[in-house]
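1. coords please:
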Amino acid sequence: MPHPILTDLETIASSTAAENGFDLCGVKVFTHLKPMTMQVQIRHIGGGDVSLEECASFSAPMGEAIETSQLLNEAYVLEISSPGIDDQLVNDRDFQTFRGFPIEVAYRNDQGSELRQAGLLHKRSTDHVHLNIKGKINRILRKDVIAVHLTRLKG
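-> I've put the predicted structure just below:
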């Protein structure tokens, strides 16, 4: 179950990222950690890599925005990073950027069971996610897709 203030934190993180030239890729809140940890993932609006220095410099305005919002009334750790391997592909830019990369698609079949298929990302069309599996293109209906994650090549 998501933290009750996650939506508000995502809104703050998204606007703060945009003000600083970044797109927000995701926010996670780990309340089981002491102190609580908030992870914010960003990337450049133009799609370029975010350096360690840029993550560090974004920490100050992000922390200031959280403090100003007064949403968190307990100690927390703020972690800023950029997406990397094992991350979920979500938007069109993700699917274009990682074309040809190894992915795993979790999806539901007609009986409602969850299945997984791994291969190289060929493309995502309006209706399907296309995987290259040993030279053969397999299509999975987008409406059945639960998640698409980057994976490491098995070798």
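2. drop to CA atoms for contacts and neighbour counts, all remaining ones
-> Fine.
3. tell me which element His130 falls in.
-> According to DSSP states H and E, His130 maps onto strand 128-133.
4. got the contact list for that strand?
-> 118-124, 137-142 (CA atoms under 8 Å, 6 or more residues apart in numbering).
5. list the helices and strands the lengthiest strand in the chain packs on?
-> Counting residues, the longest strand in the chain under DSSP state E turns out to be strand 114-124. Here strand 114-124 touches helix 92-97, strand 102-108, strand 128-133, going by 3 or more CA pairs under 8 Å, 6 or more residues apart in numbering; DSSP states H and E.
6. Correct me if wrong: Thr151 contacts Leu89.
-> No. Contact criterion CA atoms under 8 Å: Thr151 and Leu89 do not qualify, at 10.9 Å.
7. Before we compare anything, build this one as well:
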Amino acid sequence: MSKREDYESRTEELLAPIAEVSQVEIYDVEYVKEGSDYYLRAYIDKPEGVNILDCENVSRALSEALDKADFIPDAYILEVSSPGLGRTLKKDKHLQKSIGEEVEIKLFKPIDKCKEFSGILDRFDADTVTITEEGTPRTFARADIALIRLALDF
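-> Got it, this is the predicted structure:
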């Protein structure tokens, strides 16, 4: 397990009881370096959507828990937020909740000179993701997918 994965896993363990008390679910936790700064981001959600008070309460409680556990030696910026409307679907649980929703898929390498596809998420397994584009099913190898996110319709 990498340092990043360890920090994310341990943070998620600390966050679990906080999320339960706050009546939110953990959508994702990520530890990333952007420029010269490290960020520890916790994304929370609930059916009716999270508000600023939810984020503030979870952030305070998580900050205290992280200070006590003190397992991240680097200086980092803690952010707690909603995953947003055009949320990235990284985990199987994200894909499962999004079956029947319109998604956008971006590939690492083009297929027929195209790297971006959109359609209704039909199904997925360990190796593939299938969407329906204008009535036609299209299956992609998960290894070829750079990004899957919910489509935004304005």
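8. Quick check: TM-score for this pair?
-> Superposed pair, TM-score by TM-score structural alignment, normalised by the length of structure 2: 0.70. Supporting alignment: 146 aligned residues with a CA RMSD of 3.4 Å.
9. Helix, strand, or coil at Phe71 of structure 2?
-> Of the three states, Phe71 of structure 2 takes coil according to DSSP: H, G, I helix; E, B strand; the rest coil.
10. Identify the residue nearest it in space, chain neighbours excluded?
-> Once flanking residues are discounted, Phe71 of structure 2 sits nearest to Tyr7: 7.6 Å by CA to CA, 6 or more residues apart in numbering.
11. Map that neighbour onto structure 1.
-> Residue correspondence to structure 1 (TM-score structural alignment): Tyr7 of structure 2 is matched to Leu9.
12. Give me the mean distance between the helix or strand that contains its match and structure 2.
-> Under the criterion of DSSP H and E, Leu9 of structure 1 resides in helix 6-19. Superposing on structure 2 and averaging over aligned pairs (mean CA distance after the TM-score superposition for structure 1), helix 6-19 of structure 1 comes out at 2.1 Å.
13. counting contacts, what elements does that helix pack onto?
-> Judged by 3+ CA pairs under 8 Å, 6+ apart, the packing partners of helix 6-19 of structure 1 are strand 22-30, helix 52-69.
14. got a list of contacts for it?
-> 23-24, 26-29, 40, 42, 45, 58, 61-62, 65-66, 71.
15. go again using 6 Å as the cut-off
-> With contact meaning CA atoms under 6 Å, 6 or more residues apart in numbering, helix 6-19 of structure 1 is reached by Asp23, Leu24.
16. again with stretch 78-95 of structure 1
-> By CA under 6 Å, 6+ apart, stretch 78-95 of structure 1 touches Met38, Gln39, Val40, Gln41, Ile42, Arg43, Cys55, Val148, His149, Leu150, Thr151.
17. that older thread, distance to Ala13 of structure 1 and mean neighbour count added to the helices and strands packed on strand 114-124 of structure 1, as TSV?
-> Below are these laid out as TSV (distance: least, CA to CA, whole Å; neighbours: other CA atoms under 10 Å):
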stretch	distance to Ala13 of structure 1	mean neighbour count
helix 92-97	20	13
strand 102-108	27	21
strand 128-133	29	20
